[in-house]
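>>> Got a predicted structure here, sequence first:
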Amino acid sequence: MPFFRTPAFLRRAFPSCYWQVPYKHTQRPTLYLTFDDGPVPEATPQVLRILDQYNIRASFFCVGDNVRKHPSLFREVLQAGHTVGNHTFHHVKGWHTSLTAYLKEVSLCRQIMEETAGTALPRLFRPPYGRISPKQLRALRQHYAVVMWDILTHDYDPRLQADGLLPQLKPLLRDGSILVFHDSIKAYPRMIRLLPAIIEAGLERGFSFATLEEGLAPALTALALPAAYRYEPM
């Protein structure tokens, strides 16, 4: 049986990561929808359409190489009012990557995102697969809010069906929950059915939705970003 809510022992092992949003910036209970691995034309436009239909803003952890391949789509995400975060340039596994190579992946991803956006972007980072070494985390947490998740939808797993996932996911929604979806080709068949159903379930229970830039604003303001990571428009 897969874990839908992150086990407590993992949260205790990485207490400096954000598993939920701890700050209250609205009177209503709030959910934070996040999407990993895009942008790709086979999935991201459909996600944007659904979010626009419900007037919801979300957060997209982008793979740098996909931003390079689809720059106009990346700009569409930003123009729609969504927040973007860093997901490394090649979607690398931290456990199998040296510290130097990992930091370069993060730096390259930030560079292509900010060059494409033409502006500095929020200092949000999510390690692909949630796999990051203690050394990598220590190096990054000074300059990024390292975001994990409270609820994993498992939309990426082709062995599972959306109809079977929904009863597992809906009861887990709670104030501050960070939910992980994937705007990827692999996840699309499940994600495209799960997303509107989860939104509807949240709205029925009185939740609002917000971006991580809004929810983690105090933490992001406190971060110091070195010049090497910052893009200055010409």
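That came through fine.
>>> Only C-alpha atoms from now on, for both contacts and neighbour counts.
OK.
>>> what's the distance between the longest helix anywhere in the chain and the middle of its chain?
The longest helix of the chain (DSSP state H) is helix 99-117. From the chain centre to the centre of helix 99-117 is a distance of 16 Å (Cα atoms, centre = their mean, to the nearest Å).
>>> Now do the contacts for Val77.
Val77 makes contact with Leu48, Thr83, Val84, according to Cα atoms under 8 Å, 6 or more residues apart in numbering.
>>> sorry, back to before: from the contact counts, what lies against the longest helix of the chain?
Contacts defined by 3 or more Cα pairs under 8 Å, 6 or more residues apart in numbering; DSSP states H and E place helix 99-117 against helix 64-69, helix 71-79, strand 83-86, helix 134-140.
>>> how about these in JSON lines, adding distance to Gly94?
As requested, those are exported to JSON lines (distance: least, Cα to Cα, whole Å):
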{"stretch": "helix 64-69", "distance to Gly94": "16"}
{"stretch": "helix 71-79", "distance to Gly94": "24"}
{"stretch": "strand 83-86", "distance to Gly94": "14"}
{"stretch": "helix 134-140", "distance to Gly94": "8"}
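>>> what about the ones you listed, which gets the closest to Thr6?
helix 134-140 (18.2 Å; Cα to Cα).
>>> Give the buried residues for the closest one.
Gln136, Leu137, Leu140 (16 or more other Cα atoms under 10 Å).
>>> which one among those gets closest to Pro71?
Leu140 (25.4 Å).
>>> related to what we said a few turns ago, show me what the helix or strand that comes right after the longest helix of the chain is in contact with.
Following helix 99-117 in sequence order, the next helix or strand is strand 124-125 (DSSP states H and E). The contact list for strand 124-125 (Cα under 8 Å, 6+ apart) reads Phe61, Val84, Gly85, Asn86, His87, Tyr144, Ala145, Val146, Val147, Leu220.
>>> Specify the local secondary structure of the residue nearest to the second one when sequence neighbours are not counted.
Closest residue to Val84 in three dimensions, ignoring its sequence neighbours and counting by Cα to Cα, 6 or more residues apart in numbering: Phe60, at 4.7 Å. Under DSSP: H, G, I helix; E, B strand; the rest coil, the three-state class of Phe60 is strand.
>>> here comes the other one, which I'd like you to weigh against the first:
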Amino acid sequence: MTIPRRRLLWRAVSCTAAGVLLGACAAARPRDRSAPATSQPGQPRRTDDHGASVRQSPTTATRAGKPARVVEIGHAPRSAPRVALTFHGAGDPSTAEALLRVAEHVKAPLTVLAVGTWLSQNPTMADRIRRGGHELGNHTLHHLPMRTLDQSQAYDEISGCAAVLRRLTGSAGTWFRASGTQHTTPLIRTAAARAGYRVCLSYDVDTLDYLDPGPAAVVRNGVDSAKPGSILSLHMGHPGTVQALPALVAGLRAQGLQPVTVTELLR
């Protein structure tokens, strides 16, 4: 598939139901390091004409009788000095609330990819996230290791979280991130397309905050690796991440990189 110019691509992928890993997400699983960093057979990675990282599915899913192709995006074009802070949405809701307050204080909008069961258990968080100027997306229903699931199970995980999002917000959100893996497979992308998503959101900067390395390490991991267009992976349920956020945002801005939502990053 030839990747069209950036504006056409972003319009195409953002026009369906309502992001980087996927998450290396620590809650309910071991270190999320199972995915290889390089492309595997059947999972070609390309960059578009503007330098965005796009992994294309060699298969198509059918939606409303029409073929739909889903892509994985690991970062935006490198031409604009912006980055996106994407968060695994789970953990202690009081820690999540503290993180949102800090983000709003430093004027850094976040993209939260929420676990469906977490939202069901904490339904007010959906409105709280959106009310703060952040965006909300899908990080599966139960946060299972998606590379181990069959097609039916993968679809149930994605569509189940989408149903929670629709019930709480009226929209399934634009962005889907697979759980338990940084990079998707054709099977996962096909399930995502079937559930109504055109983009699987990966990332190119892993802060490793889910390992609780301390705020200084989180800041260093993020700032040292970030480039224009980067998508950073972070987690809401870790106090060290809350402590690190002001310095992380300041460090990014010192490099001329402005945090924005994924929607704004890919606009």
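Here it is on my side, so go on. Everything quoted here is computed from the prediction, not taken from an experiment.
>>> which bit of the first structure covers the lengthiest strand in the second structure?
When the second structure is parsed with DSSP state E, its longest strand is strand 82-89. Strand 82-89 of the second structure corresponds to residues 30-37 in the first structure, going by TM-score structural alignment.
>>> cool, and stretch 242-251 of the second structure?
Counting by TM-score structural alignment, stretch 242-251 of the second structure sits on residues 192-201 of the first structure.
>>> And that stretch against the second structure, how far off on average?
Its aligned residues in the second structure lie a mean 1.4 Å from stretch 192-201 of the first structure after superposition (mean Cα distance after the TM-score superposition for the first structure).
>>> Check which residues of that stretch are buried.
Buried residues in stretch 192-201 of the first structure, counting neighbours by 16+ other Cα under 10 Å, are found at Ile192, Leu194, Leu195, Pro196, Ala197, Ile198, Ile199, Ala201.
>>> Mind listing what's buried along stretch 75-82 of the first structure?
Neighbour-count burial for stretch 75-82 of the first structure, counted by 16+ other Cα under 10 Å, picks out Arg75, Glu76, Val77, Ala80, His82.
>>> Onto which residues of the second structure does it map?
With TM-score structural alignment applied, stretch 75-82 of the first structure matches the range 127-134 in the second structure.
>>> how about the strands in the second structure?
Using DSSP E, strands in the second structure cover 45-47, 53-56, 61-63, 66-68, 71-75, 82-89, 111-114, 135-138, 199-201, 205-206, 231-235, 258-260.
>>> The third one maps to which residues in the first structure?
Under the alignment (TM-score structural alignment), strand 61-63 of the second structure falls on nothing in the first structure.
>>> which of the contacts of strand 124-125 of the first structure sit farthest apart?
Farthest pair in the contacts of strand 124-125 of the first structure, by Cα to Cα: His87 and Leu220, 16.8 Å.
>>> Have a look at those two and say which one is more surrounded.
The residue with more neighbours, out of His87 of the first structure and Leu220, is His87; 26 against 19, by other Cα atoms under 10 Å.
>>> That one contacts Asp37, doesn't it?
Yes. The criterion here is Cα atoms under 8 Å, and His87 of the first structure meets it with Asp37 at 7.2 Å.
>>> Are there residues contacting both of these two? Which ones?
Phe61, Cys62, Val63.
>>> What distance do you get for the closest residue to Leu121 of the first structure other than its chain neighbours to Ala120 of the first structure?
Computed as Cα to Cα, 6+ apart, the closest residue to Leu121 of the first structure that is not its neighbour in sequence is Glu114, at 6.5 Å. Glu114 of the first structure is 6 Å from Ala120 of the first structure, where distance means Cα to Cα, to the nearest Å.
>>> do the same with Ile178 of the first structure
According to Cα to Cα, Ile178 of the first structure and Ala120 of the first structure sit 24 Å apart.
>>> And the two? Which one has more around it.
Using other Cα under 10 Å as the criterion, Ile178 of the first structure and Ala120 rank with Ile178 on top: 26 against 16.
>>> So what does that one match up with in the second structure?
Alignment note: Ile178 of the first structure maps to Ile231 in the second structure; criterion TM-score structural alignment.
>>> How many neighbouring residues does Met95 of the first structure have?
To be clear, residue 95 of the first structure is Trp; Met isn't right here. By other Cα under 10 Å, 15 other residues sit near Trp95 of the first structure.
>>> So what does it match up with in the second structure?
Using TM-score structural alignment, Trp95 of the first structure lines up with Arg147 in the second structure.
>>> which ones are touching that match?
Arg147 of the second structure touches Gly180, Thr181, Thr184, Thr185, Ile188, counting by Cα under 8 Å, 6+ apart.
>>> Looking at the first structure, which of the residues you listed hold up?
Contacts conserved in the first structure for the contacts of Arg147 of the second structure, using both residues aligned by TM-score structural alignment, their matches' Cα atoms under 8 Å: Thr184, Thr185.
>>> As a markdown table, the contacts of Arg147 of the second structure with distance to Val71 of the second structure would be great.
A markdown table is the format used below for the contacts of Arg147 of the second structure (distance: Cα to Cα, whole Å):
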| residue | distance to Val71 of the second structure |
| --- | --- |
| Gly180 | 18 |
| Thr181 | 15 |
| Thr184 | 9 |
| Thr185 | 10 |
| Ile188 | 11 |
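>>> Thank you kindly, that will do.
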